[in-house]
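# no sequence on this one, just coordinates:
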């Protein structure tokens, strides 16, 4: 690879820290403004680390697809290994390809459809707990509610009836492990495994939580193997049942454990975050909310939705996609080139951190007219058919596109439909809603919302909740 190309333009920064202080105080503003000022390839210095930002869809495609063999995920993902092991999130090379090939059949839409009734039952149970708030008991902390709901859905999707007595314990342990993992990921300290073995309060809490998770998950796997129930109709059963027809390979118990942890990690916070932003945007745009309500009333007639109903709820699906455009749950995607590369005429040195920023790409004015405007009709087929595939990547892209994207879309649309049937949500006056660029693009704080019952066709469902 030639090294004669120039380095990308770099905005002015601090003589010692470079752009690190700006990155810490306002990363979204930093990346968005520098694209506007310097173009689609920008170079930063974060302390001693060199970073290139790539935001044009062609550049995204280059890194995630065309030249993907030239890039690895980098050490930031190593910080998740104490929780998820060597699963699909962290594995590289041929081992990752084998894992992906084995796991992929479990996530086909047809197989996931069998989980829909479990999802709607779980959603109904959680919505019933909103009754005190609906009856004047104060606002619902919506983001926290979505976190609890999506974690329960993922746990039950993985383990079905095997975790009735463990659901709360699993949820608490995983929440503890996730919060520590998130703090490790956003820490500027490089990955050093020995740091995680120090007897600090957070490290001890993390180790206890992972010990609890391992004990429950490994016990379930062992009991299923012994009882011959490895083909149960949940995600764990699907993963235990798949094998490579050519090699007869299957996932062993250690690999199953790592994939379970990976699905717990990747399968609930991202969806919860996107749902929270969707409800916030609907509250800000009552005309869009009214269209959603009319659609769910017309297509569902007051009954609980099924997976067969989702294609009919076309506008609702567009609303969720537009919410993920404005607030992509994974707002930045890091990669590390293993050799010098050239992108758009600029040199990308080996070993630098390349950051793809969906938050910025989703606002690229060449592909998104009035990019800050919330407009679900962008995603109607007639309006999106000419848009480049790589201008929109809420689930990543290329070979490493999120394997659970179909699961997430089904879960999110069922939750949106069932809430829209029953309730109207309104923000609390005087409480601002702002993004917090954590590992995911969370709302800052619990996002309290006032819940009121809807009338008409949804009145009886609302009373049930």
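Sure thing, it's come through. All values reported here derive from a predicted model rather than from experimental measurement.

# make it CA atoms for all contacts and neighbour counts henceforth
Will do.

# outside of the helix or strand hosting residue 121, which residues touch it?
Following DSSP states H and E, one finds residue 121 within helix 116-128. Residues from elsewhere that reach helix 116-128, judged by CA atoms under 8 Å, 6 or more residues apart in numbering: 149, 152-153, 156-157, 304-307, 410-411, 414-415, 418-419, 464-465.

# just how off-centre is the helix or strand just after that helix within its chain?
Scanning forward in sequence from helix 116-128 by DSSP H and E, the next helix or strand is helix 131-132. In terms of CA atoms, centre = their mean, to the nearest Å, the centre of helix 131-132 is found 29 Å from the chain centre.

# What segments of the stretch 251-400 of the chain are strands?
Assigned by DSSP state E, counting those that start in this stretch, the strands in the stretch 251-400 of the chain fall at 333-337, 341-343, 346-348, 353-356.

# Let's have the ones you listed in CSV, adding distance to residue 38 and mean neighbour count.
As requested, the strands of the stretch 251-400 of the chain are arranged in CSV below (distance: least, CA to CA, whole Å; neighbours: other CA atoms under 10 Å):
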stretch, distance to residue 38, mean neighbour count
strand 333-337, 20, 20
strand 341-343, 15, 17
strand 346-348, 13, 21
strand 353-356, 16, 23
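
# need those in JSON lines with distance to residue 114, can you?
Listed next are those as JSON lines, based on distance: least, CA to CA, whole Å:
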{"stretch": "strand 333-337", "distance to residue 114": "32"}
{"stretch": "strand 341-343", "distance to residue 114": "44"}
{"stretch": "strand 346-348", "distance to residue 114": "46"}
{"stretch": "strand 353-356", "distance to residue 114": "35"}
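
# so which of the ones you listed gets nearest residue 21?
Closest of the strands of the stretch 251-400 of the chain to residue 21 is strand 353-356, at 17.2 Å (criterion: CA to CA).

# Tell me how many other residues crowd residue 405.
Look at residue 405: counted by other CA atoms under 10 Å, it has 17 neighbours.

# how about it, what does it touch?
residue 395.

# tell me the strands in the stretch 1-150 of the chain, going along the chain?
Using DSSP E, counting those that start in this stretch, strands in the stretch 1-150 of the chain cover 41-46, 49-54, 71-72, 140-141.

# Check which residues of the helix holding residue 121 are buried.
116, 119-120, 122-124, 126-127 (16 or more other CA atoms under 10 Å).

# quick one, helices of the stretch 201-350 of the chain?
Using DSSP state H, counting those that start in this stretch, the helices assigned to the stretch 201-350 of the chain run over residues 201-227, 235-241, 253-266, 269-284, 286-300, 314-326.

# host element of the nearest residue to residue 293 once chain neighbours are set aside?
Leaving aside its chain neighbours, residue 293 sits nearest to residue 420 (5.9 Å; criterion: CA to CA, 6 or more residues apart in numbering). Secondary structure from DSSP H and E places residue 420 in helix 405-422.

# Okay, one more to line up with it:
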């Protein structure tokens, strides 16, 4: 390090404590967005120690691509690991790279094509269950759809899974995990409250269910052609199982959360915005009528569903899944000319970047045309990374894009979902940002 490096600026008078989440006088989202107008890196007080907030999207990208310097760690990661163990979403270093290499084949193109066939069948079945004029709880419908898809991919559609209970437990865990991560002192989440008891019960149910299926698969010794089978039958160089049952459990837990809740949330918000904007709806319907003509989408259709992808990109921007993330410096770090000492907490917020008016004019307006190629090319590097990047970037990003495009296009090809007058959905504070409730009326489309 040289003496030319700068120490990040502090932010005196700007709400110095980023703890206790919603109990602050200003919401965390507002605080993080305010920091966007300051220096690229600033310091704040996080509990009893300083934290470094990275505000510049190019520096965020640099941070994420240097996984050996900026590692997962600190109290927030510890609380996350208490639920997800040492799965891909939280593991580090050589172990993480080994696990990623073992799991990567599950998301190769031919596998995604196979998964898409399953998803097309699942979404078609869901759409067949709707009735013209029916008022739908869209948040429940999308939860069920996304969970069905991830069950097909991970468990080959295990018929013994109590999907309603599993889905409810997942929702409880994500809400409770957000409270644990934003409780800097850790006191609130140790109290014998009903919310804490519900969280513990839901977490144990998820773990027990996944362990039960792993035990049954291991005992049967049958390759079901799903992700769980691939992990259980993976072998190291000496022919031994490459993963213990506990490691398989951690990976499965991670995939269930990442592969169901975030997808369902994004689809809900997309359907809300499509229903609220007649011009967006008209253009989406015109595209799916031309490409699909009333059938469910398949893998071969994805490249042609360009406006559908734009709608989803704008949804991921406006309704960012997660408020902020963190890293810890494994050694003294230099980022954009700023010195960050070893062992420091580093925070960054895609949500804040996505709502920065200097990057996205009129950031609160839903505008899929932001993602026309000629406009998207003008964005700064790192300004849109819905699945992160680097060694910790989402291993299933192409699978996620395919699932969302196939689901949204298939729905729009057969149904028009109308908002219920007077109802305005609101985001629920959680690890991801689900909608509180989204009642919509289903109208069968004629072309």
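That came through fine. No experiment lies behind these values; they were computed from the predicted model shown.

# ok, back up a step: among the strands of the stretch 251-400 of the first structure, which comes closest to residue 86 of the first structure?
Using CA to CA, these put strand 333-337 closest to residue 86 of the first structure, at 17.6 Å.

# For that closest one, which helices and strands make contact with it?
Applying 3 or more CA pairs under 8 Å, 6 or more residues apart in numbering; DSSP states H and E, one finds that strand 333-337 of the first structure makes contact with strand 71-72, strand 353-356.

# List the contacts of residue 53 of the first structure.
Per CA under 8 Å, 6+ apart, neighbours of residue 53 of the first structure: 31, 40-44, 354-357.

# Could you do residue 225 of the second structure as well?
Residues near residue 225 of the second structure by CA under 8 Å, 6+ apart: residue 156.

# Please say which position in the first structure it maps to.
Aligning on TM-score structural alignment places residue 225 of the second structure opposite residue 233 in the first structure.

# From residue 304 of the first structure, how far off is that match?
21 Å (CA to CA, to the nearest Å).

# next one: residue 360 of the first structure
Noted for residue 360 of the first structure: a distance of 37 Å to residue 304 of the first structure, by CA to CA.

# who's more crowded, these two?
The neighbour count for residue 360 of the first structure versus residue 304, taken as other CA under 10 Å, is higher for residue 360 (28 against 16).

# can you tell me which residue in the second structure aligns to that one?
Aligned partner of residue 360 of the first structure by TM-score structural alignment: residue 352.

# Now for the residue nearest to its match when sequence neighbours are not counted: which residues touch it?
Distances taken as CA to CA, 6+ apart place residue 33 nearest to residue 352 of the second structure, at 4.7 Å, with adjacent residues excluded. With contacts defined as CA under 8 Å, 6+ apart, the neighbours of residue 33 of the second structure are 352-353, 355-356.

# just residue 105 of the first structure next, same as before
residue 242.

# again, but for residue 353 of the first structure
Per CA under 8 Å, 6+ apart, neighbours of residue 353 of the first structure: 49-52, 74, 334-337.

# what's the answer for residue 51 of the first structure, then?
43-45, 352-355.

# could you redo the last one with a cut-off of 10 Å?
The contact partners of residue 51 of the first structure, taken as CA atoms under 10 Å, 6 or more residues apart in numbering, are 10, 19, 42-45, 334, 336, 348-349, 351-355.

# same question, residue 70 of the second structure
62-64, 326-333, 342-346.

# give me every residue that touches the residue nearest the centre of the first structure.
Central residue of the first structure (CA atoms, centre = their mean): residue 270, 2.7 Å from the mean position. Contact analysis of residue 270 of the first structure by CA under 10 Å, 6+ apart lists 147, 150, 328-330, 394-395, 408, 439-442.

# let's see it at 7 Å
Counting by CA atoms under 7 Å, 6 or more residues apart in numbering, residue 270 of the first structure makes contact with 329, 440.

# which residues are contacting stretch 293-313 of the second structure?
Counting by CA under 7 Å, 6+ apart, residues outside stretch 293-313 of the second structure touching it are 113, 116-117, 120, 124, 270, 284, 287, 368-369, 371, 402, 405-406, 409-410, 413-414.

# List only buried entries from these.
Here, 16+ other CA under 10 Å leaves 113, 116, 120, 124, 270, 284, 287, 368-369, 371, 402, 405-406, 409-410, 413-414 buried among the contacts of stretch 293-313 of the second structure.

# before we move on, the earlier item: distance of the match of residue 225 of the second structure from residue 164 of the first structure?
In terms of CA to CA, residue 233 of the first structure sits 16 Å off from residue 164 of the first structure.

# and if you look at residue 66 of the first structure?
Distance from residue 66 of the first structure to residue 164 of the first structure, counting by CA to CA: 45 Å.

# and what of residue 157 of the first structure?
Taking CA to CA, one finds residue 157 of the first structure at 12 Å from residue 164 of the first structure.

# So between those two, which is more surrounded?
Neighbour count, other CA under 10 Å: between residue 157 of the first structure and residue 164, residue 157 has more, with 22 against 11.

# What residue in the second structure is paired with that one?
Using TM-score structural alignment, residue 157 of the first structure sits opposite residue 153 in the second structure.

# rewinding a little: and the helix holding residue 420 of the first structure against the second structure, how far off on average?
For helix 405-422 of the first structure, the mean distance to aligned residues of the second structure following superposition is 1.4 Å (mean CA distance after the TM-score superposition for the first structure).

# The next helix or strand after that helix aligns to what range in the second structure?
For helix 405-422 of the first structure, the following helix or strand on the C-terminal side (DSSP H and E) is strand 423-427. For strand 423-427 of the first structure, the aligned range in the second structure is residues 415-419, judged by TM-score structural alignment.

# How far does the matching stretch sit from its chain's centre?
Per CA atoms, centre = their mean, the centroid offset for stretch 415-419 of the second structure relative to its chain is 25 Å.

# ok, residues contacting that stretch?
The contact list for stretch 415-419 of the second structure (CA under 7 Å, 6+ apart) reads 275-276, 439-445.

# Any of those residues buried? List them.
275, 439-444.
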